[in-house]
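Participant: Whatever this is, show me its structure:
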Amino acid sequence: MRPSATPDAVQPLRALWRRYDAYRARFVGAVVASTVNKVADVVPELLIGAAVDVVVRGDASFVGEVLGVESRYAQLGWLAVINAFVWIVESLSEYLAAVLWRGLAQGVEHDLRVEAYDHVQHLDLGWHESRPSGSTIATLNDDVNQLERFLDVGAPAILQTVLNVLLVGAVFAVASTQLLVLAFLPIPLIVIGSLVFQRRLEPLYDRVRVAVSDLSSTLSANISGIATIKAFTAEDRERERVSAVSQAYREANTDAIRSSAAFVPLVRMAILAGFTCTLLLGGWATLRGDLQVGLYSVLVFMTQRLLWPLTEVAEVLDLYQRGRASAARILGLLAVPVTVPAGSTALERPVAGRVELRGVRAGYADGPDVLHGIDLVVPAGETHAIVGSTGSGKSSLLRLVLRFDDPREGHVLFDGQDVRDLDWDSLRGSLGYVAQDVFMFAGSIADNIAYGRPGATLDEVRAAAEGAAALDFIDAMPAGLDTWVGERGVTLSGGQRQRLALARALLRDPAVLVLDEATSAVDNETEAAIQRSLRRATAQRTAIVVAHRLSTVRHAHRIWVLDAGRVVEAGTHDELLAHDGSYAALWRVQTGATADAPVAAAADVAPGPVG
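Facilitator: Predicted coordinates for the structure are as follows:
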């Protein structure tokens, strides 16, 4: 079960703390290690003051009184031993803190990226189609990386700064109340300035995140469409477009950097005031005999130790704002609701494969209805075709069967059960799908065929390839089934990709085979071979075929004709031709028959690959 995905709009980093409680022990360990490290880091300044005190006061020094050692040489020797021990502790604690903080950052980065990716996988297809893929990739990659950098660098820096102020403040409080007040006087100014700059930086870094998302989307889209860019000699135009988007990202970053960088000079002025007070007032007190020389040395060093790290506040604020903006975007992505959730009911085995649509009305997002009152029944074991002109609703109907979308009204039934009640293994595990736009993964041909059934044997993969009329071209390749397929299958022709996708679907041995223009990219000879294979493959299973080429579905048990999202005709090929309606008109267009020619004659002379 996923953790609650409701983001904290005010404090996204606090929301992450609540979300990943498994890392709290590591966080506490990192804080403890950093605290020990900071204490050990401050002690050498105290030892310097003690050494000066030994040199100046001799037997009456603080070290001599505490250790009971009279010799100055022995006192300095003891200070050297203590210093060596402190440096060892500091080095070990620094190593431990670095390991813990970086482990924490890497762990949260990994878990958050995987969780966000898994959530994105479960979001409905319409959500993905409504936004650029580059925007999602930017969130999963760049935003997660920004958050990791804050946890690795920014959070430890904030802790170290706070500890530094507390420890040095304690030393000043023991030494001189007056110098404590004067040395700490710049800190409220720095804090107030930090808050002012934080409010100014917040919208600036929101702009940076939007700009990097736009840039990622543009680059992703252009790389995917590189063939079209080349075909239309649009390289220069696209370079200018990428340049404009990149310039917007650059300007957004420049504005943010300019604002954060302006903070450093103000901090330096505050440091100058505090350091000057310690130098002068502490020096005068020492000259008057009110302050020991060694303690004065400690306070001078401590003033710099106190205030100088505050120059990094701007950088820490920069990391904080970037991390906060990124966390908000990631949590916003995780908060997107899954509108097509899995059901909990399993289909009874064996799955028969009966598909039925009852009074289905459907559309996309907030748009108008695409399907209007569809009633359709596909009995188990039969092959049914969905045909119609472009935009008639064929692919929309398939999306409901595959449950990429849910109907606005009505029911889609699989073996008599509403698909909304079925778990994914029962529903999609019983379906074999071949899309019109075939997607191939980077890997071997065998890997791509076995994608839906990873445990398949090599013989089963070959049998599926043969069933899809793909074995001949596979065996003709130098490496056969081990031939590497480039990203998105760019090394294959469209027809080859479609045959591999068909083999992938057949290997799954589904109860229902769903084909969306599955032979649109093959030649007539290959189409005829695939049709013969499909007749064998669908002999014992249900098949739903969307086709533009009517010759590929003329032997279907029933053909459903859609027009403007409604079923206007249904019947066999011969029945629909005899009816001389929409189907007959489409047939005449594809066969070249004249409007007044008898459709039966057209059917006799029409070329058909399936004999």
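Participant: only C-alpha atoms for contact and neighbour calcs from this point on.
Facilitator: Fine.
Participant: roughly how far apart are residue 448 and residue 579?
Facilitator: When distance is defined by CA to CA, to the nearest Å, residue 448 is 43 Å away from residue 579.
Participant: Look at the two and report which has more neighbours.
Facilitator: residue 448 (25 against 14; other CA atoms under 10 Å).
Participant: part of a strand, is that one?
Facilitator: No - if the criterion is DSSP: H, G, I helix; E, B strand; the rest coil, then residue 448 is helix and not within a strand.
Participant: isn't it right up against residue 454?
Facilitator: No - Residue 448 is not in contact with residue 454 according to CA atoms under 8 Å; the separation is 9.4 Å.
Participant: check contacts around the most centrally placed residue in the chain.
Facilitator: By CA atoms, centre = their mean, the mean C-alpha position of the chain lies nearest to residue 140, the distance being 2.4 Å. Listed by CA atoms under 8 Å, 6 or more residues apart in numbering, the contact partners of residue 140 are 113, 116-117, 330.
Participant: next one: residue 447
Facilitator: By CA under 8 Å, 6+ apart, the contact list for residue 447 reads residue 454.
Participant: Try it again at 10 Å.
Facilitator: 440-441, 453-454, 456, 461, 481-485, 504 (CA atoms under 10 Å, 6 or more residues apart in numbering).
Participant: go on, residue 328?
Facilitator: By CA under 10 Å, 6+ apart, the contact set of residue 328 is 7-13, 15-16, 143, 206, 322, 334.
Participant: want to put them side by side, so please do this one too:
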Amino acid sequence: MAGRNKPTTRRDPSRVARWDTGVPDARSPARYLLWIARGQLGAIAGATVFGTVWMVTLALMPALVGETINRAFARGDEPDLGAAGLGCAGILALGVVHHLSGTLRHRFSESSARTAGIRTILVLTRKIAALGSALPAHADTSAVVSVVTADIVPIGDFVRMAGRAVGALVSFVTVGGLLLGTSLPLGIIVLVGMPALTLSVGPLLRPLHRRQDAHRAVLSDLGKHTVDLAYGLRVLRGIGAERVFARRYREHSQRARAAGERLARVETLADLAQVLLPGLFTVLTLWLAARLAFAGTIAPGDLVTLYGLAGFLVLPIQTATELVDKTAKGLVAARRVVDLLAAPPGGPAEGLPVPGRPSAGGVELADPASGLVARSGEMTVVRVDDTEAGADLADRIGGYTESAVTLRGVPVTRLATPALRRTVLVVDSRTELFAGVLRDELDPGGRHDDARIRAVLDAVCATDIIDALPEGVNSRIGPRGYAFSGGQRHRLVLARALLTDVDVLVLVEPTCAVDAHTEAEMARRLSQVRGGATVVVVTSGRAFDTFADAVLRQSDGTGMEADR
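Facilitator: Predicted coordinates:
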């Protein structure tokens, strides 16, 4: 239909700008938390304003109730209904303001906390992507997952406390003035005694945090064994080690349970102290206030005021204690984030751009250390006797290790890492599949149609894998493609690499874990679907020799010689 709006896949620039986190301040955990807070001053300011109104209106409620009682019975036994009605209207209005401000406070607080978590996830995700293959040298998988999933919670809690903390401080000062105006002795006792008792919980926080760290470390270790047991079950059964690993998992599980029980004991004591001590002090204060009321020192309405204000003070003082606790936990979590952000990248984030591609037959890649020269648009086979030397060569070409390799005449170590990754793709046995729809896994950018995807799958002899799935290429696969065999996973990874359409493709043992017939067929078909890409095949076999433009042999792990 003419004039009808067509769907578009372009992203809204305003949404992209909103999540442009910028460069985090990772000089220290405290600076990182402040950076997170500065990034959402609007939400924090809203939470602070409405949190203050919420706290102050709650603090004024008992004072207004007490004043209403005093005015209503100021003439003795005859109540003043007009004063009582006016006071009740004021109480109702204060309650409405309290309710609305509480709702808005919660909305702003949750928004700031969740945004803090999402910004941390984005920062860490970009850092992980920049580290690339260098990530395992700085942190194992379970530790990274723990940082991304668990540590964002205390960081968000720290930001969430901002509005409550300011509101608690303002309301505490307000209540202090009301208490002193009602009864000077009781006001001094409450304002000095209650903070002292509540802050006495502080000594419990240090052992609490130590046990939290210990519990987290044990859970991280248990997570590693869980992953090993889940994904390696087939292998463990094959070598008869299933019971050994299951027993090892049970032992780690029991250690995690014991650590959790030790943590729960300290948490219980801390929570009990935070509630019990202020509560006991409130009972003592009310007992003293009741004695003053019976003695005629204070009016009955003042007793109601003191009762409400003393009970209210538990809230702001608990908030202060909670702020100390959340800040300490936030600093611990931020320390882990900062440690990961401080890891040196696998290459320069900023550097020289990748030069334009040379004409067909021009030098694309050159490795002076081995003598490798790969020409543009050609398939070069490097036959190796030492598979470790072949893997080292691939890492040098991909810029994962220091080397003198040049790409189109420029050292790869001087190229910007993002641009290098878009130009050179290394595929080896360490490459993994990810959970999700298989089609999205093979073609993340959605650039290819069904015919192209089918042609590439056919080239790597993987159509039988797809045909066996319930929904074909649209089927969902589990984490790391655990339902597939090693050979099937490798063929799917190879298909994904071919669909990226990079200029330079480095394949390390691309036909591993397949039989001789499939290997020969894959070599023939790969030469037909690679398009104009420059392909370097590092292999110990001869299946690709017939279809290669050049065959080199590396026998001593360093130098190369032409094999034909």
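Participant: Strands of the first structure, start to end?
Facilitator: Secondary structure of the first structure by DSSP state E: the strands cover 355-363, 369-378, 383-388, 409-414, 417-418, 431-434, 443-444, 484-485, 512-516, 542-546, 558-563, 566-571.
Participant: need these in CSV with mean neighbour count, can you?
Facilitator: Listed next are the strands of the first structure as CSV, based on neighbours: other CA atoms under 10 Å:
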stretch, mean neighbour count
strand 355-363, 21
strand 369-378, 18
strand 383-388, 26
strand 409-414, 20
strand 417-418, 17
strand 431-434, 24
strand 443-444, 17
strand 484-485, 19
strand 512-516, 25
strand 542-546, 26
strand 558-563, 23
strand 566-571, 18
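Participant: For the ones you listed, give me JSON lines that also has distance to residue 173 of the first structure.
Facilitator: Formatted as JSON lines, those follow (distance: least, CA to CA, whole Å):
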{"stretch": "strand 355-363", "distance to residue 173 of the first structure": "71"}
{"stretch": "strand 369-378", "distance to residue 173 of the first structure": "74"}
{"stretch": "strand 383-388", "distance to residue 173 of the first structure": "85"}
{"stretch": "strand 409-414", "distance to residue 173 of the first structure": "74"}
{"stretch": "strand 417-418", "distance to residue 173 of the first structure": "74"}
{"stretch": "strand 431-434", "distance to residue 173 of the first structure": "75"}
{"stretch": "strand 443-444", "distance to residue 173 of the first structure": "67"}
{"stretch": "strand 484-485", "distance to residue 173 of the first structure": "71"}
{"stretch": "strand 512-516", "distance to residue 173 of the first structure": "79"}
{"stretch": "strand 542-546", "distance to residue 173 of the first structure": "82"}
{"stretch": "strand 558-563", "distance to residue 173 of the first structure": "85"}
{"stretch": "strand 566-571", "distance to residue 173 of the first structure": "84"}
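Participant: quick revisit: so which of the contacts of residue 328 of the first structure is surrounded by the most neighbours?
Facilitator: Most surrounded of those: other CA under 10 Å gives residue 143, at 27 neighbours.
Participant: any idea what it aligns with in the second structure?
Facilitator: Using TM-score structural alignment, the partner of residue 143 of the first structure in the second structure is residue 151.
Participant: State the distance from the residue nearest to its match when sequence neighbours are not counted to residue 255 of the second structure.
Facilitator: Once flanking residues are discounted, residue 151 of the second structure sits nearest to residue 333: 5.0 Å by CA to CA, 6 or more residues apart in numbering. Separation of residue 333 of the second structure from residue 255 of the second structure (CA to CA) stands at 23 Å.
Participant: just residue 412 of the second structure next, same as before
Facilitator: Counting by CA to CA, the gap from residue 412 of the second structure to residue 255 of the second structure is 47 Å.
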